[in-house]
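# got a structure for you, letters missing:
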């Protein structure tokens, strides 16, 4: 079949790499894609949020399946757009409805969903510009540090964790009154701070049944030792060593099953991925947030470990027959390290020539391109996060070492990467 994949990051390159291995995938288009997807599929210069243009392309090219990589088109309602058009309603779109996508699109909606379905999460309240002073009073009832979350999408940058009460009040006013994160912070959720270790749990669901995918742990901070500004992600490992069978059973019983059941009880059409961001506090899993798509760079370690036909699984999601499918997982560990532009996540330059990609042998590591573009026979940097280098190992330590060994073959001007990804897992 002909498939259209929407997105342009490392997540989409990893999807494309896996999807073209499927005998079900005859032609793969990626919109807009990057230099990595251009090398293995056909890129289309198209905005994933321009639904009319996407629809015309789908009809003109006999596309039978649309896989939505990023969150924006889902939150903007692409699934509903297809369902509501007679000429598009039979095309499988992998992703939740707009109502389901509100799990990521609105922190308040997600919190209300969790409370309604008895899913463990941090205590919270939400505030607007009109109630900003009540928000300041609510902060006074909490202990430091203080967690402020922009309600809407803020490209992964809308969460502030602040140690000082006065500063927290100032930032709350900045978010609500001065629109620090634009419309995303027209409402702010204030949460109690939870101290523990984070874990990413990935689920695919057809709305009736679900499959739990390999766990992962990502590293958001730009600096080593988890310091500095938050980024879209500087690296990831899978599986997570502390995700024991007992912990995973707790996660499934208390969080995954109630989430999928809750969506069904609320009559929310949800056929796609659920990314559950967890924090483990004294051995107990608590939900920090939901995302309604795969994470990045977690996708770059999770997808390579899936041995089953990914397009076959997508087809089962679309036809609500996922219960009949099995997901085979590679027992090996995987680690990915992000190579980013100097200055990221603040100001950075684009257009830097990248060398050495072709010198990495496929048996040594997988190269997933993120912020890149092709210019003639050159590959140039075109974003903050540029390349993910993923390697396998018999254990996490070996996978991490192989990733770093292969990074040494790649270079571009002002290239930066963290040299401690996964090291926290080996502390005494």
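Noted; the coordinates are in hand. Keep in mind that this is a model prediction, so the values were computed, not measured.

# Going by C-alpha atoms from here, please, whenever you check contacts or count neighbours.
Fine.

# Okay, and residue 237 sits in which element?
Assigned by DSSP states H and E, residue 237 falls within strand 235-238.

# hold the first one in mind and look at this next one:
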């Protein structure tokens, strides 16, 4: 199979490595890729939503499968673009239709979907510029804290947890009237705050059946002890100790099964990954959000623990034979520590030389997130730069190994957390 993987982060490096290990993998292309993905296949200088260029490339290179790594191409309708084009419709896209991608693309759409199918989630209401005054009144009588979410995609930054009414009204005004998140906050979802501990659960589906992948937990705050600004993710662990058999049975029965059944019943075309962002509230799972792709940095712990051939799973989705598959997970624990640029998630510098990246082993790999190659040098090219993932007999050992390697890798302004998975070690 000749494969085109779309994306440039740590998630894409993890997916590229996993696919390159398959006996089914012929040529693997990554657009635009990074210095790490170049070790798994061939990088292509092409945007993930430049559909016309993607079409020409697929036809010129006899591509057999397109795998969008991030949400951008999916929300922009790459699946529909391929299906509606006579020259492309024979090439499977491992992702949902544009409507299916609205589970991530619109918080309001996702909330209504969960309402229709009885899926547990926080109580909510949505408001826009026309119902602004009503929204302010709603906020002022709501219990604290209050969660405000920009309806659309906001690069992981469109959620605010307000602890005072003044803060809530100010954020609401900035989102609706000042377009704080651009078009993403034309509609704002206000929902109750759920107190609990979060985790990420992943399924692969053909829109009718599904298989559950290893779960993970990521850490969003920049500082140790979960302090400071929210980021795209500073690390992740898998498995999640509290996600025992009893809890995961509830997740499957109350959330995963009705989600996939709902997609099927509504005729929503959905191939590929479903990311369930969950919170455990006193032993009961609730959905915080859906994503229409794998998470980052969770992919960097899930893929190393997945023992299945990923391309075999993709082929089973395409052939409608996913129900016949069995998921096998490495019994070892995985811990990822993300190395980021000083200043992230706000302003940071790029083009810093990176040294000390070790060669991958059976027990450890360094996934590139924001890097680029220039001659023989690897340079920083983003806020999140590298993800160090280690596998070990237990989480404490895996974290220790990742931290040890994080200390050996060097670039100017390197920042990382040493306490990923701190609740469990």
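That came in fine, so what should we check first? Just so it is clear, the model here is predicted, and its values are computed rather than measured.

# TM-score for this pair?
Superposed pair, TM-score by TM-score structural alignment, normalised by the length of the second structure: 0.99. Supporting alignment: 425 aligned residues with a C-alpha RMSD of 0.9 Å.

# hang on, the earlier thing: what's the mean deviation for the strand holding residue 237 of the first structure versus the second structure?
Once fitted to the second structure, strand 235-238 of the first structure is off its aligned match by 0.1 Å on average (mean C-alpha distance after the TM-score superposition for the first structure).

# Just the residues contacting that strand, thanks.
214-220, 297-298, 301-302, 333-338, 388, 396, 421-422 (C-alpha atoms under 8 Å, 6 or more residues apart in numbering).

# cool, stretch 72-87 of the second structure as well?
Everything outside stretch 72-87 of the second structure that qualifies as a contact, by C-alpha under 8 Å, 6+ apart, is 48-49, 51, 59, 68, 88-91, 93, 95-98, 101-102, 104-105, 292.

# Kindly report the same for stretch 2-11 of the second structure.
Contacts for stretch 2-11 of the second structure (C-alpha under 8 Å, 6+ apart): 12, 16, 25-34, 37, 48, 58, 61-70, 294-300, 367-370, 386-387.

# which stretches of the stretch 251-400 of the second structure form strands?
Remark: strands assigned in the stretch 251-400 of the second structure by DSSP state E, counting those that start in this stretch are 272-281, 284-291, 333-341, 353-354, 364-368, 371-374, 377-380, 384-392.

# Of those, give the one that comes closest to residue 128 of the second structure.
strand 284-291 (20.0 Å; C-alpha to C-alpha).

# so what does that closest one touch, helix or strand wise?
helix 102-105, helix 107-116, helix 245-251, strand 272-281 (3 or more C-alpha pairs under 8 Å, 6 or more residues apart in numbering; DSSP states H and E).

# Residue 172 of the second structure reaches residue 148, doesn't it?
Yes - Residue 172 of the second structure is within contact range of residue 148, at 7.3 Å (criterion: C-alpha atoms under 8 Å).

# quick one: which of these two has more around it?
Legend: neighbour count by other C-alpha atoms under 10 Å for residue 172 of the second structure and residue 148, higher for residue 172 (29 against 26).

# Tell me the secondary structure at that one.
Of the three states, residue 172 of the second structure takes helix under DSSP: H, G, I helix; E, B strand; the rest coil.

# how close does it get to residue 161 of the second structure?
11 Å (C-alpha to C-alpha, to the nearest Å).

# intersection of neighbour lists for these two?
Joint contacts of residue 172 of the second structure and residue 161 (C-alpha under 8 Å, 6+ apart) are residue 148.
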